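K.L.:
This is a predicted model, with the sequence first.
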Amino acid sequence: MRFTDFDAQTFLREYWQKKPLLIRNPWADWHNPLEPDELAGLACEPHVESRLISQAADEIALEHGPVEEDRFDDLGKAPWTLLVQAVDHYVPGVAELIDPFRFIPNWRIDDVMVSYATDGGGVGAHFDQYDVFLIQGLGRRRWQLGGLCDEDTPLLPHDGLRLLAEFEPEQDWLLEPGDILYVPPRIAHRGVAVGHDCMTYSVGFRAPSRDELIAGWAEEAASLDGDDDRYTDPDLAAQDNAGEITGAALARLHAMIAERLNDEKAFARWFGAFATAPKNEQLDWQLEDPVTLDTISRTLESGQVVLRNPASRFAFISEEEGEVLLMVDGECTPCTAETAVFAKALCAAPRVEIQPRQIKREVGVLICDLINRGCIAFEQKEA
């Protein structure tokens, strides 16, 4: 999947987190990568996050998956919508939809949610806290966009859905297959299927909140020191009132915390693990029969192509003297020399060609570890 007429630099400068943009079919050759029946099958799986939204009169009902196979037969003619999260983890063709958007850093990419709706189906007017590209895959959907929302925007009372109590459309577009609508964070929007068999692919981006960062980093920082790192006051002087917590004591206590929290190298390592942590920790991609380094070394002698697992998250952090910290699914691996070069290549593209002359033992060790963890695999060569 690739674009033929799209300027990423112009988009980042003029639209990213600023204003919506409708992009009329920019694909070199658009084709819908997933059939409705396949999406329904995924929704029936217990390890796949899914939601079924049905409409009756003015009420919107929400059911969490897994969805029973015969449930779709019971829905009747009233509009309904099926939402399936992280479909890119399971369908390579859906994972490829992310590739054209990799001008945005990998750690910001969340997943691809896929929705299927019957005529009139939708999830109601709402707003998200993250950026999203809405790709029309099959059928047509009308999108209406409103103004900017915040924490004071009134919502309808509903368990599980954050629906706007008031919605005034300011823009109105009808999307055909291959069209893309970019919606920045906190912009009110509503999508309604026009006709049956309407499928939309939502490429969403992560936006950690300040509270998430503080809570996660503080927990990590607290684990870095033992109980021996304690408050001291060797210059203690007698106080007029023993009940006072003095400014000097408060300053010393605050400095103890600030010194740890301001450790930029430790924060970088923690954030790399945080940003690449698996979306679904219940999924285990590890090989049941681990391969050995000898096997990997022999395989690499003929040259290979390495493929990333679409469900794995890859990122790296540059350190001094060309060293990098490779972060994969929440685990950190320090890399130097040829291993650092390979790590960067692996983070840059989902497919990496390896020539025999490029392979050093340390690179083989890294490849062996990532294969056994299920993060990468060798591309299967045609007979």
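P.N.:
Alright, I've got the coordinates.
K.L.:
switch to C-alpha atoms for all contacts and neighbour counts from now on
P.N.:
Fine.
K.L.:
for this protein, which residue is closest to the average position?
P.N.:
Closest residue to the average C-alpha location of the chain: residue 110 at 1.2 Å, with CA atoms, centre = their mean.
K.L.:
Could you look up the next helix or strand downstream of the helix or strand that contains it?
P.N.:
Using DSSP states H and E, residue 110 maps to strand 109-117. Toward the C-terminus, strand 109-117 is succeeded by strand 132-148 as the next helix or strand (DSSP H and E).
K.L.:
want to compare, so here's the second one:
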Amino acid sequence: MTTSRTELKDSGATAGAGVLETRLTGGLPRERFARDIWARTALLTRGASDFSDLFSSAAVDELISRRGLRTPFLRVAKNGSTLHESSFTSSAGVGATISDQLDDTALWREFADGSTLVLQALQRTWGPVAELSAGLSAELGHPVQANAYVTPPQNRGFDDHYDVHDVFVLQIEGTKRWIIHSPVHPDPLRDQPWTDRRSAVAEAAKDEPRIDTVLEPGDVLYLPRGWLHAAEAQGAVSIHLTLGVHSWTRYALAEQLARSALAALRDDPWTRGTLPLGADGPGGELDMVRQRLVAAVTETDPGPLFHRERRRQGRPAPLGPLAQHKAVDGLRPDSPVRLRAALEARLVGGRLTTRVGWLDFTENDLPSVVSLLDGEVRTAGDLGVALVERLLRAGVLLPAGQ
């Protein structure tokens, strides 16, 4: 089997209708969303899904009072300002000398006084949200973060602002009024926050809104990055989830291209050379350096850096150490295994690169490795017991039941 030109990856996305179509856009086909909505305009979907299996007020209480969460897994906001963490954290008590765990009594007092509680990075702390976020990320090809916003009646946590990532807003409980305005700075990059354009945002917020609506449980609102928004709870406690899509941009690809070109120029002795003695400025040297840089940009391949950054910004599916130990210890030819989800696994030649490292394989093993990348369940006997044990120990495969 010739593999020098092979480049394969695990698909990750669900076959057929996935999270986007079945839970977030009311059956709108993915192709139509990609063509007409994605990164272009807002979309309001009434009754998109029943989210009671995903998150709830009971989940909020458990996370705050029983999980021992620390900052920055929660922040607190009121009237457009974020409270200092010392106002809602305290020592964990005997046996856990940690000073910044959430203080449920302090949080109750802040909430009763009108503060919004923001549970951050739920894709790391709440299983159903983690599963949904991973599925959406695989479909979109962009990292997804999940936050929950818990707002007392008739209160708002944040003033008009925009985000530097796309968002899907999922109303879980209660109702919330959303006022949406068009961007003052379309498609902001991650280092271009709304605070850099505070006055323009405040002025635009005085205009007639593009959308002024109340979200009810099951409704979903999609906003591309840069769209201005403010939200206020109505007559009851409001809980909504925000799925933040940290979009990869052409600018990010340009950054990787520039880094690759500069890395190539480090190996060019002429470029490493010192400028002439007594030079007032770059002068004619600048034109020659520009030519070398343009040539390097033309010839370089930013792909490896781009994929490495993609892998760095996400996490693979959970791995239970004890279940993994049991799978290795009891491995038999009929043991079912599967590729660990969300690995961003890529096979180039004989090397498999993933979010948990890289492995090189012999020609004899490559057919089995290729067969694993579709995510289907296989048995150790079909793949080779020694190969499966190696991949289990590396955290690339999981027992099929995990």
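P.N.:
Good, I have the coordinates. Worth saying up front: this structure is predicted, and the values here are computed from it rather than measured.
K.L.:
mind checking how far the strand holding residue 110 of structure 1 is from the chain centre?
P.N.:
Computed by CA atoms, centre = their mean, to the nearest Å, the chain-centroid distance of strand 109-117 of structure 1 equals 11 Å.
K.L.:
re earlier: let me see the contact set for the residue nearest to the centre of structure 1.
P.N.:
203, 204, 205, 206, 279 (CA atoms under 8 Å, 6 or more residues apart in numbering).
K.L.:
Also residue 297 of structure 2?
P.N.:
Residue 297 of structure 2 neighbours (CA under 8 Å, 6+ apart): 257, 258, 260, 261.
K.L.:
Make sure I have this right: residue 257 of structure 1 is in a helix.
P.N.:
Yes: checked against DSSP: H, G, I helix; E, B strand; the rest coil, residue 257 of structure 1 lies within a helix.
K.L.:
what's the distance between residue 401 of structure 2 and residue 323 of structure 2?
P.N.:
Separation of residue 401 of structure 2 from residue 323 of structure 2 (CA to CA, to the nearest Å): 9 Å.
K.L.:
Which of the contacts of residue 110 of structure 1 are still contacts in structure 2?
P.N.:
With both residues aligned by TM-score structural alignment, their matches' CA atoms under 8 Å, the contacts of those that structure 2 also has are 203, 204, 205, 206.
K.L.:
Give me the neighbour count for the residue lying closest to residue 358 of structure 2 once chain neighbours are set aside.
P.N.:
What sits nearest to residue 358 of structure 2 in space, not counting adjacent residues and going by CA to CA, 6 or more residues apart in numbering, is residue 352, at 5.4 Å. Residues lying near residue 352 of structure 2 (other CA atoms under 10 Å) number 21.
K.L.:
repeat for residue 372 of structure 2
P.N.:
19.
K.L.:
returning to what we had before: looking at this, the residue nearest to residue 358 of structure 2 is in a helix?
P.N.:
No: judged by three-state DSSP, residue 352 of structure 2 forms no part of a helix; its state is strand.
K.L.:
my read: it touches residue 359, true?
P.N.:
Yes: taking CA atoms under 8 Å as the definition, residue 352 of structure 2 is a contact partner of residue 359 at 5.3 Å.
K.L.:
can you map out the strands along the stretch 51-200 of structure 2?
P.N.:
74-78, 81-82, 89-90, 101-102, 116-119, 144-151, 166-173, 176-181 (DSSP state E, counting those that start in this stretch).
K.L.:
So which of these is nearest residue 136 of structure 2?
P.N.:
strand 144-151 (7.3 Å; CA to CA).
K.L.:
quick one: that closest one to strand 176-181, angle?
P.N.:
Angle, strand 144-151 of structure 2 to strand 176-181, by axes from the mean of the first three to the mean of the last three CA atoms, to 10 degrees: 120 degrees.
K.L.:
can you name the residues of structure 1 that strand 144-151 of structure 2 overlays?
P.N.:
Aligned by TM-score structural alignment, strand 144-151 of structure 2 corresponds to residues 110-117 of structure 1.
K.L.:
Apart from its neighbours in sequence, what residue is nearest residue 183 of structure 2?
P.N.:
Closest to residue 183 of structure 2 by CA to CA, 6+ apart is residue 227, at 4.6 Å.
K.L.:
mind checking what that neighbour lines up with in structure 1?
P.N.:
Using TM-score structural alignment, residue 227 of structure 2 pairs with residue 187 in structure 1.
K.L.:
one step back: once you drop chain neighbours, what's closest to the residue nearest to the centre of structure 1?
P.N.:
Counting by CA to CA, 6+ apart, residue 110 of structure 1 lies nearest to residue 205, which is 4.8 Å off, once chain neighbours are set aside.
K.L.:
circling back to that earlier point, contacting residues around the match of residue 227 of structure 2?
P.N.:
Here residue 187 of structure 1 is in contact with 127, 128, 145, 146, 147, 148, 149 (criterion: CA under 8 Å, 6+ apart).
K.L.:
Which residue is most remote from the mean position of structure 2?
P.N.:
Max distance from the centre of structure 2 (CA atoms, centre = their mean): residue 278, 50.5 Å.
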